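Peer 1: Using only what follows, build the 3D model:
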Amino acid sequence: MTTNADESTARPRRAPAGAAVLREDVTEAIRAAVFEELAAVGYARMSIEGIARRAGVGKTAVYRRWRSKLNLVLDVVSAMAVLGLPAPDTGSLEGDLRLLYEVMSRALRHPVASQIIPDLQAEAARNPEMAETLQKAVRDGQDGVASKIVAAARERGEVSADLDLDLALDLISGPLYWRAVIIRSPKLPKGYLANLAKATAGALKALQPPPGP
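Peer 2: Predicted coordinates for the structure are as follows:
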């Protein structure tokens, strides 16, 4: 049985243009290894060697794609943000929020995510580039879905057309993130997500437009 130590072993001829052909299956294996390595040892102890070993490739395969550990992690985080969350469309604000919270709860409480997110937050406090990428990931992902929920509620007349969008996004995203990531509650109380959706919908309906200049 041969090992996938280097992409060149699976390709008998060099690419005609002289550049390495980056196999997508190898790229995906490396990205998956990043999540596993982050969850296992954390960002500070994570190394290119460890990622390559976990992915079953040589270090050269990693360095062909990313020049450093930081670039690799930033790329993986950004790629996940692009995938985002599905925008609910249940026909009501409370229903949309309930579905969003169910998806968010499963994602945030996943064993890998629950290990990675706090570690990356800690690193972001020391690394401005990491902080900027994480903030963008949140805006492009979760906040993007929340904005669509608010827009749909506006069209149905459930909330003010001029409500404070930034405050609305804080109300939608904050409580569950606090419970799952900051407090790290091992188990949500029975009916918590339904009650949270009802309370958040009520708060959004009562929310006033932002104050003028």
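Peer 1: make it CA atoms for all contacts and neighbour counts henceforth
Peer 2: OK.
Peer 1: doesn't A29 make contact with A55?
Peer 2: Yes: distance between A55 and A29: 5.3 Å, which falls inside the contact criterion (Cα atoms under 8 Å).
Peer 1: Which one's more surrounded, the two?
Peer 2: Neighbours were tallied for A55 and for A29 using other Cα atoms under 10 Å; the higher tally belongs to A55 (24 against 16).
Peer 1: Contacts made by stretch 113-130 with the rest, please.
Peer 2: Around stretch 113-130, the neighbours that count as contacts under Cα atoms under 8 Å, 6 or more residues apart in numbering are 35, 38-39, 42-44, 70, 74, 107-108, 131, 134, 181.
Peer 1: try 7 Å this time
Peer 2: Taking contacts as Cα atoms under 7 Å, 6 or more residues apart in numbering, the residues outside stretch 113-130 that touch it are L38, A39, G42, Y43, L74, A107, L108, A131, V181.
Peer 1: run this one through as well so I can compare:
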Amino acid sequence: MSLTSCQQYSLDRTSKQSTTVEKYQFGDQDADIKPTQGGLQWFPDTSMWNIEDIQRELGHMTFKPASKWSVDRISRFFSLIERKSIELQQSRPGFGHQYQKLPISTVLNCANTAFGFCNWSSEVVPGSGKLVKYAKSDDAEQCYNVDYELKIRLILKDGTTLTRNGTGSARSLPLSQEFSKCRKEAMTNGLKNCFYSLIGLLVDYEGKVKDGYYDRYKS
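Peer 2: As a prediction, this is how the structure comes out:
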């Protein structure tokens, strides 16, 4: 749902004062400002909007759950990740929470179980890849040390979208292998960061619902 605005200015040559008429467009439907006794009133009436509409209006769709579906599925994903983390922690006593150390295969299995195999997708943000470090290795000739960074975008079925950085590195490898290893590692790291960030979205969302954050925009 895109929000665009255009302004038309007219000048009253008699009073030498300018007035502004604004018109906002929601998708294919125009929503004009209409005068009332209490001043200007916006249309459409936001009092009947649901949370998804409010989030779209506020531009929050890229970092908030877009619907109840994603809230429920992220909660399930969180439970699965937590369970796997506990299992890994029990196998490594004394190391604390282990969810950051879960292999990508485990994270993807949890995601496919929680969201459904066809209900999420990811992509590399075009133009986001960059070299952070590029230097010849001191250990071997014709080998290099490379650090690489890119951005991964994760999109759920209902439109919930977030983007996170991913980093990769390679040490003392031929140049032909360095970039391939760095890019794959950065993509894996970025995707894991996206999935882990969903948990943060859920916690933030539930806290705002509890505090009545979204109700403020329904009055």
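Peer 1: For the two chains, what TM-score is obtained?
Peer 2: After superposition, the two chains reach a TM-score (TM-score structural alignment, normalised by the length of structure 1) of 0.24; 81 aligned residues with a Cα RMSD of 5.3 Å.
Peer 1: need the contacts of stretch 113-130 of structure 1 in JSON lines with neighbour count, distance to P175 of structure 1 and secondary structure, can you?
Peer 2: Formatted as JSON lines, the entries for these read as follows, by neighbours: other Cα atoms under 10 Å; distance: Cα to Cα, whole Å; DSSP: H, G, I helix; E, B strand; the rest coil:
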{"residue": "L38", "neighbour count": "23", "distance to P175 of structure 1": "25", "secondary structure": "helix"}
{"residue": "A39", "neighbour count": "19", "distance to P175 of structure 1": "24", "secondary structure": "helix"}
{"residue": "G42", "neighbour count": "18", "distance to P175 of structure 1": "26", "secondary structure": "helix"}
{"residue": "Y43", "neighbour count": "19", "distance to P175 of structure 1": "26", "secondary structure": "helix"}
{"residue": "L74", "neighbour count": "18", "distance to P175 of structure 1": "26", "secondary structure": "helix"}
{"residue": "A107", "neighbour count": "15", "distance to P175 of structure 1": "15", "secondary structure": "helix"}
{"residue": "L108", "neighbour count": "20", "distance to P175 of structure 1": "12", "secondary structure": "helix"}
{"residue": "A131", "neighbour count": "18", "distance to P175 of structure 1": "21", "secondary structure": "helix"}
{"residue": "V181", "neighbour count": "16", "distance to P175 of structure 1": "10", "secondary structure": "helix"}
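Peer 1: What is the nearest of the residues you listed to V145 of structure 1?
Peer 2: For the contacts of stretch 113-130 of structure 1, the minimum distance to V145 of structure 1 (Cα to Cα) is 14.4 Å, reached by A107.
Peer 1: And stretch 194-207 of structure 1, what's buried?
Peer 2: Residues A194, L196, A197, K198, T200, A201, L204, K205, L207 are the ones in stretch 194-207 of structure 1 that count as buried (16 or more other Cα atoms under 10 Å).
Peer 1: Wait, the first one touches L99, no?
Peer 2: No: distance between A194 of structure 1 and L99: 9.2 Å, which falls outside the contact criterion (Cα atoms under 7 Å).
Peer 1: What residues of the helix or strand harbouring L150 of structure 2 count as buried?
Peer 2: Here L150 of structure 2 sits within strand 143-156, counting by DSSP states H and E. By 16+ other Cα under 10 Å, the buried positions in strand 143-156 of structure 2 come out as 143-156.
Peer 1: now do stretch 33-46 of structure 1
Peer 2: In stretch 33-46 of structure 1, residues buried by neighbour count (16+ other Cα under 10 Å) are A33, V34, F35, E36, E37, L38, A39, G42, Y43, M46.
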